[in-house]
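Q: sequence and predicted model, in that order:
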Amino acid sequence: MQHILHIDASYSGERSVSRVLSRDFITAWKKFHPEAAVLYRDLGRFPVPYINEAWIAATHSSSEIRTPEMIAALEVSNPLLEEFLLVDGYVFGVPMYGFTIPATLKAYFEHLIRLGRTYEVTKAGVKGLVHGKKALFITSCAGDYSPGSTFGEDHQEPYLRTLFESFGIKDVQFVNAGKLMFKDREQSISSAQASLQSLATQW
């Protein structure tokens, strides 16, 4: 049985394009994988806490010397990490805020950056420890961030690719609905929906 982790990060509720698209993809994908289990997290409505000094100390200390504050920090964080490592793939609904990802999604990812669990440092540099998994990022943005555009820099997709490669996850795909504040908004959404419907048959 396949296990998929589906995460939405938008703060916009049902008005969110990335939420609608990620939900539509999961619905279509489940038709081809009815036996699959889908875990869901809504970080927009139920954000995880930011990591703090106690978390940093806990992840760099042995269990014998951890303080109650360190233990409490890991009691929140460890289930997020174990869940991430358990599943076979990930589907993220990610709007662009301020040229990059929402703060709540960044906070979630910081819980996963664990030396000895998701990555290690070798003489050759950072080496990912999470293998055999795949990720789909369904992104949305108000402007035009396609190559050659003059609207601004996209710090969303490059960051996500770099992060997941550092984990060892190289099977990473993106489907974007852009130009959402322009007249071709509906065309962009329809194009993304078509891409996701096609991807659902093979992902």
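A: Nice, thanks for sending it over.
Q: contacts, neighbours, all on C-alpha from now
A: Noted.
Q: could you point out which element follows the longest helix seen in the chain?
A: Scanning the chain for the helix with the most residues, using DSSP state H, yields helix 68-86. As assigned by DSSP states H and E, the chain's next helix or strand after helix 68-86 is strand 89-95.
Q: hold the first one in mind and look at this next one:
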Amino acid sequence: MSRILVIESSARQQGSVSRQLTQDFIARWQTAHPADDIQVRDLAIDQVPHLDADLLGGWMKPADQQSESEKAALALSNLLTEELLAADVLVMAAPMYNFAIPSTLKSWLDHVLRAGVTFKYTETGPQGLLTGKRAYILTARGGIYAGSPVDHQEPYLRQAMSFIGIHDVTFIHAEGLNMGAEFQEKGLAAAKSQLAKVA
């Protein structure tokens, strides 16, 4: 049995293409792997605070020197990190907001990219500690950006995953969603065709 961690980050609960892709992925995965455990964390409902002084204090101070707010920030970071550590497969839904990822997803990453836990520094540079995991990243984009200089999603997320040791990363882009019915239909069809192959 494998554990699947799904991260939702769309601000919309209704009419969200990234959520539609996630539900499609989950349905296909459950059909192919009925014994697997799937956990969904919705960052729009349970928002993760931005990295702040409390979180830094929780990471860096000895337990007996932490304030209550620092302890609470550390506890949340520990919970999010433990979920990621326990997962065999990570699925991230990442709609494109202003050429990048939602701030909620960035906050989640800030909580789980942790020195000594998900990566470590060595004499030859940082080394990821989450080897053997796979990641699927489902994006929804109003325009067509894949491979272009203004695609700041895929390069950033590939780097973030590589940094913690996840090198098996598959991107599934639904593009052209705001460019008219024809482009929207093609973009969704292309994404769902990819989903059918990987899930």
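A: Yep, that arrived. Since we're looking at a predicted model, the values are computed, not measured.
Q: please state their TM-score.
A: Overlay of the two chains. TM-score (TM-score structural alignment, normalised by the length of the second structure): 0.94; 197 aligned residues with a CA RMSD of 1.3 Å.
Q: compared with the second structure, how much does the longest helix of the first structure deviate?
A: Here the mean offset of helix 68-86 of the first structure against the second structure after fitting is 1.2 Å, by mean CA distance after the TM-score superposition for the first structure.
Q: angle of that helix against strand 89-95?
A: Using axes from the mean of the first three to the mean of the last three CA atoms, to 10 degrees, the inter-axis angle of helix 68-86 of the first structure relative to strand 89-95 is 110 degrees.
Q: list the contacts of the most centrally placed residue in the first structure.
A: With distances taken as CA atoms, centre = their mean, Phe92 lies nearest the centre of the first structure, 4.6 Å away. Phe92 of the first structure sits next to His6, Ile7, Asp8, Ala9, Ser22, Ala135, Leu136, Phe137, Ile138 when contact means CA atoms under 8 Å, 6 or more residues apart in numbering.
Q: same check, this time on Arg19 of the first structure
A: Going by CA under 8 Å, 6+ apart, Arg19 of the first structure touches Asp8, Ser10, Gly13, Gly93, Val94.
Q: so which elements touch the longest helix of the first structure?
A: Helices and strands touching helix 68-86 of the first structure, by 3 or more CA pairs under 8 Å, 6 or more residues apart in numbering; DSSP states H and E, are helix 53-59, helix 103-112.
Q: Leu74 of the first structure is nearest to which of the ones you listed?
A: When these are compared by CA to CA, helix 53-59 sits nearest Leu74 of the first structure, at 6.6 Å.
Q: mean shift of the closest one relative to the second structure?
A: In the superposition against the second structure, helix 53-59 of the first structure averages 1.1 Å from its aligned positions (mean CA distance after the TM-score superposition for the first structure).
Q: got the buried residues for that helix?
A: Ala54, Trp55, Ala58, Thr59 (16 or more other CA atoms under 10 Å).
Q: reformat those as TSV; add distance to Glu69 of the first structure.
A: TSV is the format used below for the buried residues of helix 53-59 of the first structure (distance: CA to CA, whole Å):
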residue	distance to Glu69 of the first structure
Ala54	6
Trp55	8
Ala58	9
Thr59	12
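Q: just give me the closest of those to Leu86 of the first structure.
A: Thr59 (19.7 Å).
Q: buried members of the contacts of Arg19 of the first structure into ChimeraX, please.
A: The buried subset of these, as determined by 16+ other CA under 10 Å, is captured in ChimeraX by this line:
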select :8,10,93,94
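Q: generate a markdown table for the contacts of Arg19 of the first structure, with distance to His131 of the first structure as supplementary columns.
A: Converted to a markdown table, the contacts of Arg19 of the first structure look like this (distance: CA to CA, whole Å):
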| residue | distance to His131 of the first structure |
| --- | --- |
| Asp8 | 23 |
| Ser10 | 27 |
| Gly13 | 33 |
| Gly93 | 22 |
| Val94 | 23 |
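Q: of the contacts of Arg19 of the first structure, which is the nearest to Thr67 of the first structure?
A: Asp8 (33.1 Å).
Q: my guess is that closest one contacts Gly44, does it?
A: Yes. Asp8 of the first structure is within contact range of Gly44, at 6.6 Å (criterion: CA atoms under 8 Å).
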